[in-house]
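Visitor: Okay, predicted coordinates and the sequence, questions at the end:
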Amino acid sequence: MDSTDTADRDTFRRKIIHVDMDAFYASVEQRDDPALRGRPVAVGGAGPRGVVAAASYEARAFGVRSAMPSVTARRKCADLVFVPPRFEVYRAVSRQIHDIFAEHTDLIEPLSLDEAYLDVTENKQGVASATELAQVIRARIKAVTGLNASAGVSYCKFLAKLASDLNKPNGQAVITPRQGADFIAALPVARFHGVGPATAARMERLGLRTGADLRAQTPAFLTAHFGKAGGWYHRIARGIDTRPVQPHRERKSLGSEDTFLEDIHDLARARAEVSTLVTKVWALAARKTLRARTVVLKVKYADFRQITRSRTLSVPLGAEAEFQTLAQALLDPLFPTPQGIRLLGVTLSSLSGDEGEPPTGARQLSLW
């Protein structure tokens, strides 16, 4: 048996739980304000440029979703109650939840404030059943925070994440190794991790509508049409996902963005806004002792069309002034703008850590 076969065999022995809090931000608000309970709640800005950050299940029944413009959400639900976000509170509750995870395993991979993978193949309480352990964790979260969590249990991350969504809210589901391949065979390709609308449309044109359709294809066919992702599709269509739970997952990017009450048409105003964002992101990178080689500028126009521009250096940025120069150089060619800009964002990526050494200090400006 080669190393790949051994990895596949070991994968089916793992016990993975994906825990996902139910409507996390909105549920925290309903917990803390009894007047909001049972009502359609949206966390976000209520103004004409506001965006829904999270929606309660009562709001979701009307079609309100996260990332939806607030004006659209209001049209869908006239009784929608908007609540400004309280991220410090959400982070504090998230820490409580992760402390509960740590009572059971050290193999925790956070995906966001409200969801994480847990490898409980070997757990601190010695509970043999991952299904039972997921119930214990969910009950403990409810007792400590007053909030509901859903969970998915399986032998791999791909299926555990899918399972956590099957019986939401406040439920859990299990997909065993025996069930995995058949479950995936019936799964629409649009539900596959990494398959966005464009890829799903391309698969549709090729007659690939379900996991069974993918499983029928050769690795050569999938690679020819989807590049490196073809190998992933070939394996996952057979229920094989060898990705481990990574307790220290590397951060891929660090950024900030702002939506404006009035569209920006003037370059000077746009440059001022970008400068503010750069200062904010650089300070955050310094606090986290992260260095970056890539600067990304995000622009969303009045018609919601979105573009990004980026520059990647051969060595990490050495000073905020260099960051400012690169970000402004990405912005300037976009003017004069054909229409107003409603949102600007700045992101650092290609990150690396430097223990105890913030990304500061003078260095010759890198050119591209």
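Guide: Yep, it's here. Residues are numbered from 1 along each chain as shown.

Visitor: C-alpha from now on. contacts and neighbour counts both.
Guide: Fine.

Visitor: after the longest helix seen in the chain, next one along is what?
Guide: Across the chain, the longest stretch assigned as helix under DSSP state H is helix 267-287. Following helix 267-287 in sequence order, the next helix or strand is strand 290-301 (DSSP states H and E).

Visitor: Quick check: which helices or strands does that next one pack against?
Guide: In this structure, strand 290-301 makes packing contacts with strand 306-312, helix 320-331, strand 341-353, judged by 3 or more C-alpha pairs under 8 Å, 6 or more residues apart in numbering; DSSP states H and E.

Visitor: That strand to strand 341-353, inter-axis angle?
Guide: 160 degrees (axes from the mean of the first three to the mean of the last three C-alpha atoms, to 10 degrees).

Visitor: How about Arg249, nearest residue that isn't a chain neighbour?
Guide: Glu109 (6.8 Å; C-alpha to C-alpha, 6 or more residues apart in numbering).

Visitor: let's bring in a second model and compare:
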Amino acid sequence: MLSDLPIRKIIHVDMDAFYASVEQMDNPDLKGKPIAVGGSSKRGVVSAASYEARTFGVRSAMSGVKARRLCEDLIFVKPRFDRYQEISKKIRKIFYDYTDKVEPLSLDEAYLDVTKNKKGNPSATLIAKEIRERIFKEVGLTASAGISINKFIAKVASDYNKPNGQKTVNPEDVLPFLEALDIRKFYGVGKVTAEKMYQLGIFTGKDLKNKSVEYLDNHFGKSGRYYYHVVRGIHTSEVSPNRIRKSLAAERTFRENLSSEIFMLEKLEHIAKEVSKRLTKSKVAGKTVTLKIKYSDFTLQTRSKTLPYFISDKSIILETAKDLLYQEKLQNSVRLLGISLSNLNTEKKAKQIKPKKEVSVQLRFAF
């Protein structure tokens, strides 16, 4: 029962078209124009699109060639991740003025638990409004926010009044809100899953709620139980300010497909160097090296090897990646290579973080 669960005041803040908005802020000539952060070449991919570009159907993860077809006047801008990180730090500094329970998901979004907050403000709605106003005043960008009793609903709500808006889903409104929601709006339901649900006659939260846990388990495996609970407003994951990194990776897409392992060795060296650099910067090491191979037909393959000791040195990462490359014959020409390191020495720290005890409260909760 929802009333038996601990009710928190969770805010999900999501910056509006973050990368593109930063570029428009830094270059006034780009304001009001359709821009895409990313590459326009044959291999280029859109990292972010301004709202002006989105009206033409341009979206992140879309190929630059397709984006150009959709919008002839599209302006491509090279990404500046150092700048995005700089802005992200300023935004997070604002978050920490309200609570230490901040869980960043990426440079442009984060969860905040303001059940108890530094301002002593009982209204999560007013806190979210104040945070958004400060971001605009102090940073120059707009943000949207979702406010509710748990992370799942707050995440869904933050997309409701984008851009530059917010939505609060009060405790008593949670179930009606979820029942009326289009199944495509459920966080965790991707395009393929949505199509499968449509085929099963599941179009809204209400349709999903009418299915038994056994039915959902049979059709969606482990995810079935997740869908069964979230549509009932049950999502007990806490805002975790101590999220432990579980892997670290780097990858590269090539202008031309590579057809021989010999041509890939130089590329792997650059990727291994980048992974080592990131490991050193994060002060971590790992045991499991994974080689990611994406073929010209977009088939994806991974090959992994676990070492008996932690590594962060470029030479060892590279040698292990080479072994994995030669482990078996390539299936096709290759368009992308990546190296990741997992089984990090941060996992010991994760085990030491003990979950806090929760106290159940009534649904009458001021939002």
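Guide: Here it is on my side, so go on. As the structure is a computational prediction, the values presented were derived from the model and not from experiment.

Visitor: where does the TM-score land?
Guide: Overlay of the two chains. TM-score (TM-score structural alignment, normalised by the length of the second structure): 0.88; 348 aligned residues with a C-alpha RMSD of 2.3 Å.

Visitor: Please identify the most buried of the helices and strands packed on strand 290-301 of the first structure.
Guide: Neighbour counts (mean count of other C-alpha atoms under 10 Å) averaged over each of those peak at strand 341-353, with a mean of 21.

Visitor: And for the counterpart of Ile17 of the first structure in the second structure, nearest residue in space, chain neighbours not counted?
Guide: In the second structure, Ile17 of the first structure lines up with Ile11, judged by TM-score structural alignment. Spatial nearest neighbour of Ile11 of the second structure, excluding adjacent residues (C-alpha to C-alpha, 6+ apart): Ile147 at 4.6 Å.

Visitor: tally of neighbours for the one you found?
Guide: For Ile147 of the second structure, the neighbour count with other C-alpha atoms under 10 Å is 30.

Visitor: cool, and Val77 of the second structure?
Guide: Neighbours of Val77 of the second structure using other C-alpha under 10 Å come to 19.

Visitor: do Ala163 of the first structure as well
Guide: 24.

Visitor: That one is in contact with Ala151, isn't it?
Guide: Yes: contact criterion C-alpha atoms under 8 Å: Ala163 of the first structure and Ala151 qualify, at 7.2 Å.

Visitor: overlap in contacts of the two?
Guide: The overlap between the contact sets of Ala163 of the first structure and Ala151 (C-alpha atoms under 8 Å, 6 or more residues apart in numbering) consists of Gln172, Ala173.

Visitor: As a check, name the ranges of all strands in the second structure.
Guide: Taking DSSP state E as the test, the strands found in the second structure are 10-15, 35-38, 46-49, 75-77, 102-106, 109-113, 143-148, 166-168, 247-258, 286-295, 300-311, 334-344.

Visitor: Out of those, which gets nearest to His229 of the second structure?
Guide: With distances scored as C-alpha to C-alpha, the stretch of these nearest to His229 of the second structure is strand 143-148 (16.1 Å).

Visitor: against the first structure, where does that closest one fall?
Guide: By TM-score structural alignment, strand 143-148 of the second structure lines up with residues 149-154 in the first structure.

Visitor: Give me the distance from that stretch to the chain's centre.
Guide: 17 Å (C-alpha atoms, centre = their mean, to the nearest Å).

Visitor: Contacts only, for the match of Ile17 of the first structure.
Guide: Contacts of Ile11 of the second structure by C-alpha under 8 Å, 6+ apart are Tyr111, Leu112, Asp113, Val114, Ala124, Ala128, Ala145, Gly146, Ile147, Ser148, Lys151, Ala154.

Visitor: Which pair in these has the greatest spatial separation?
Guide: Between any two of the contacts of Ile11 of the second structure (C-alpha to C-alpha), the greatest distance is 14.4 Å, for Ala128 and Lys151.
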